[in-house]
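> model this:
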Amino acid sequence: MKVKAMIKQNNVLREQMTPFNRSYYEDMLLGLRASKVDPVRTEELLLEAAALLLEGQAKGKNAKQIFGEHPEDYFKEIAGSAPARKVRSKLNYYLMIPWAALTGLFSVYAVAGLLLLWSTGDTEMFGQISIFTILVVGAGAIVLIEIIMKWLSSLSEDDAPKPKPFDIKGLGIYVGIAIIAVFLGIFLDNLFPVISLSPWVSLILAVAGGLGLKFIFFKS
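As a prediction, the model looks like this:
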């Protein structure tokens, strides 16, 4: 059974628990899911615990009588002995972002170029690309993702953005940087060569990029 299916089944079982038992069980759940135990094994253990709890509940027992005084103790030994989960390396992470961004870029060029080619007989702007554009998309994707991640990390516990007073100075700095970036981009774009790019080549690059994401960065 896949992890998503087990999570759905777990949610169904939790609905059958008494408020006290559910609260206790969810403490167990959060602790185990945050541990280094493999995700599949985690959900298997949680389903077993949920079934055991419901069985005891039917006999008039509560979670403490079944698992003990402290929810975190039940899976403590299993969590402590589990091998560490694989962590995506920094290099892998920073290679994946521009790879995905450029895959998206070539996908757009392929689709738009082929549509224009079939409808007008000319690929127009989608028949060529500047080296500068490729560099900006690749590097810009990393910057954008980092900004988004920092913003997400600044959210409050209830996932609502923390209210902040309007910062006119900060806005001015961002606008200034944006204007400089635009003019710098226009200047640098003229310094970098522009290469011809057939929509079919873009399509091949997009497909290759997608396969690379699947088999290099997201391989199991």
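> make it CA atoms for all contacts and neighbour counts henceforth
Will do.
> residue boundaries of the helices in the chain?
Using DSSP state H, the helices found in the chain span residues 3-15, 19-33, 39-58, 63-67, 76-81, 90-120, 131-153, 168-191, 199-212.
> can I get the ones you listed in TSV including distance to Lys162 and mean neighbour count?
Formatted as TSV, the helices of the chain follow (distance: least, CA to CA, whole Å; neighbours: other CA atoms under 10 Å):
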stretch	distance to Lys162	mean neighbour count
helix 3-15	30	14
helix 19-33	25	17
helix 39-58	31	17
helix 63-67	37	17
helix 76-81	34	14
helix 90-120	27	18
helix 131-153	10	14
helix 168-191	17	12
helix 199-212	36	18
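> make a markdown table out of the ones you listed and add distance to Phe218.
As requested, the helices of the chain are exported to a markdown table (distance: least, CA to CA, whole Å):
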| stretch | distance to Phe218 |
| --- | --- |
| helix 3-15 | 16 |
| helix 19-33 | 21 |
| helix 39-58 | 16 |
| helix 63-67 | 37 |
| helix 76-81 | 25 |
| helix 90-120 | 9 |
| helix 131-153 | 18 |
| helix 168-191 | 33 |
| helix 199-212 | 9 |
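> wait, doesn't Ile195 sit right on Ile131?
Yes: at 7.4 Å, Ile195 counts as touching Ile131 under the criterion of CA atoms under 8 Å.
> show me what contacts Ile97?
By CA atoms under 8 Å, 6 or more residues apart in numbering, Ile97 lies in contact with 138, 141-142, 145.
> got it, and Glu44?
Neighbouring residues of Glu44 by CA under 8 Å, 6+ apart: Met6.
> any idea how far Lys164 is from it?
Applying CA to CA, to the nearest Å, the value for Glu44 to Lys164 is 43 Å.
> over to Gly127?
45 Å.
> quick one, which of the two is more surrounded?
Gly127 (22 against 6; other CA atoms under 10 Å).
> and the more buried one, what does it touch?
Contact partners of Gly127, counting by CA under 8 Å, 6+ apart, are 109, 113, 196-199.
> recalculate using a threshold of 10 Å.
109-110, 112-114, 116-117, 195-202 (CA atoms under 10 Å, 6 or more residues apart in numbering).
> let's see this one next, to set against the first:
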Amino acid sequence: MNTTEMIKRNNERRELLNKENLKVYEDAMIYIRLNARSEYATESILLELLEHLIEAQQHGKSAQDVFGDDLHAYCDALIADIPRQSKQSWLLDILRYTTLLFSTLFAVYTVVQLLSYFIPSLKTESISLLPFVVIIGLSGITILVVLYALKASIFGTKTWFILGIGVYLIAIGGYVYSTILFKGIWTVPINFWSCLAVTIVMFLLHQWFKRLSNKADLKLSRN
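Now for the predicted structure:
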């Protein structure tokens, strides 16, 4: 199975767990996935762990019987055995999420341009390129903080989760403010068709980078 197939099977098989075991397993799953490790190897271990827990549950055992009293330490031990994500895969993931971000942004612009045919006040003739430079920097910092906050909140205080949400909202506010601050600077003309074209191109690039990243990750796991 490839990575996508393993994730799909994991989603299906998790439905066999009872409420208590599901909560424990999903905490472990999220914590392990948030580490910079090979995605293929990570999903292989998570699926194997799930099957082991399902079998134990069928014999009347709980997640605590399988993982022990210290789930945090158990997960850290598993993570230590998973190979780190390769630099090639890491770089491709950055490109993958950057193009997805731009695809999403221009999808919004496309919708606005379409609506402007019916609501003339929404018409925008040009956009500044500087806010996109700002959002690249903000998104990188935001992703790192949010991922760390999510990871820390699983076995620790929920304060980290609140901090992550706060940073995310600040990043959105920073982008909106930059569109106002840099209005009229480094502008390029836009219309419905140009926005639609950029959206499609960015989405296709996202899919391409995703395939390349999966190939690089699979190659690492098989070495």
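> from the contacts of Ile97 of structure 1, pick the one nearest Ala63 of structure 1.
Nearest to Ala63 of structure 1, judged by CA to CA, of the contacts of Ile97 of structure 1 is Ile145 at 42.5 Å.
> hmm, what's the outermost residue in structure 2?
Pro120 (36.0 Å; CA atoms, centre = their mean).
> gap between that residue and Phe155 of structure 2?
Taking CA to CA, one finds Pro120 of structure 2 at 51 Å from Phe155 of structure 2.
> now do Phe203 of structure 2
Noted for Phe203 of structure 2: a distance of 35 Å to Phe155 of structure 2, by CA to CA.
> do Glu15 of structure 2 as well
Distance of Glu15 of structure 2 to Phe155 of structure 2, computed by CA to CA: 23 Å.
> now do Tyr175 of structure 2
Tyr175 of structure 2 is 32 Å from Phe155 of structure 2, by CA to CA.
> those two: which is more packed in?
Each of Tyr175 of structure 2 and Phe155 has its neighbours counted (other CA under 10 Å); Tyr175 has more, 20 against 13.
> where's that one, which helix or strand?
helix 159-181 (DSSP states H and E).
> determine which residue lies closest to the centroid of structure 2.
The residue lying closest to the centre of structure 2 (CA atoms, centre = their mean) is Tyr97, at 7.9 Å.
> and that one, how far is that from Asn214 of structure 2?
Tyr97 of structure 2 sits 14 Å away from Asn214 of structure 2, going by CA to CA.
> cool, Phe155 of structure 2 as well?
Counting by CA to CA, the gap from Phe155 of structure 2 to Asn214 of structure 2 is 29 Å.
> again, but for Gln58 of structure 2
Gln58 of structure 2 is 34 Å from Asn214 of structure 2, by CA to CA.
> with Leu17 of structure 2 instead?
Leu17 of structure 2 is 29 Å from Asn214 of structure 2, by CA to CA.
> swap in Val201 of structure 2?
On the measure of CA to CA, Val201 of structure 2 and Asn214 of structure 2 end up 20 Å apart.
> how deep is Thr157 of structure 2 tucked in, by neighbour count?
Counted with other CA under 10 Å, the neighbours of Thr157 of structure 2 add up to 11.
> tell me the contacts of it?
Applying CA under 10 Å, 6+ apart, the residues contacting Thr157 of structure 2 are Ala149.
> again, but for the one 3 residues further on
Applying CA under 10 Å, 6+ apart, one finds that Trp160 of structure 2 lies in contact with 145-154, 166.
> among these, which one lies nearest to Asn21 of structure 2?
Nearest member of those to Asn21 of structure 2, counting by CA to CA, is Ile154, at 15.5 Å.
> so that closest one touches Lys23, yeah?
No: Ile154 of structure 2 is beyond contact range of Lys23, at 11.1 Å (criterion: CA atoms under 10 Å).
> surely Ile135 of structure 2 is in contact with Tyr175?
Yes: using CA under 10 Å as the test, Ile135 of structure 2 is close enough to Tyr175 to be in contact (6.0 Å).
> ok, and the closest non-adjacent residue to Asn10 of structure 2?
Leu47 (5.9 Å; CA to CA, 6 or more residues apart in numbering).
> now the one you found: how far from Ile30 of structure 2?
For Leu47 of structure 2 relative to Ile30 of structure 2 (CA to CA), the value is 13 Å.
> try Gly174 of structure 2
28 Å.
> what of Val198 of structure 2?
33 Å.
> over to Lys8 of structure 2?
In terms of CA to CA, Lys8 of structure 2 sits 15 Å off from Ile30 of structure 2.
> again, but for Leu144 of structure 2
15 Å.
> and what of Lys219 of structure 2?
24 Å.
> what of Val111 of structure 2?
34 Å.
> over to Ile79 of structure 2?
For Ile79 of structure 2 relative to Ile30 of structure 2 (CA to CA), the value is 12 Å.
> with Ser178 of structure 2 instead?
Taken as CA to CA, the span from Ser178 of structure 2 to Ile30 of structure 2 is 33 Å.
> now His59 of structure 2
25 Å.
> Leu163 of structure 2 too?
18 Å.
> closest one to Leu188 of structure 1 out of the contacts of Ile97 of structure 1, please.
Looking across these and measuring by CA to CA, the closest to Leu188 of structure 1 is Gly138, at 15.7 Å.
> residue contacts, the residue mapped onto that closest one from structure 2?
Using TM-score structural alignment, the equivalent of Gly138 of structure 1 in structure 2 is Ile136. Ile136 of structure 2 makes contact with 98, 101-102, 142, 175, according to CA under 10 Å, 6+ apart.
> against Val146 of structure 2, how distant is the aligned residue in structure 2 for Leu203 of structure 1?
Alignment of Leu203 of structure 1 against structure 2 is given by TM-score structural alignment, with Leu196 as its counterpart. The gap separating Leu196 of structure 2 from Val146 of structure 2 is 30 Å, by CA to CA.
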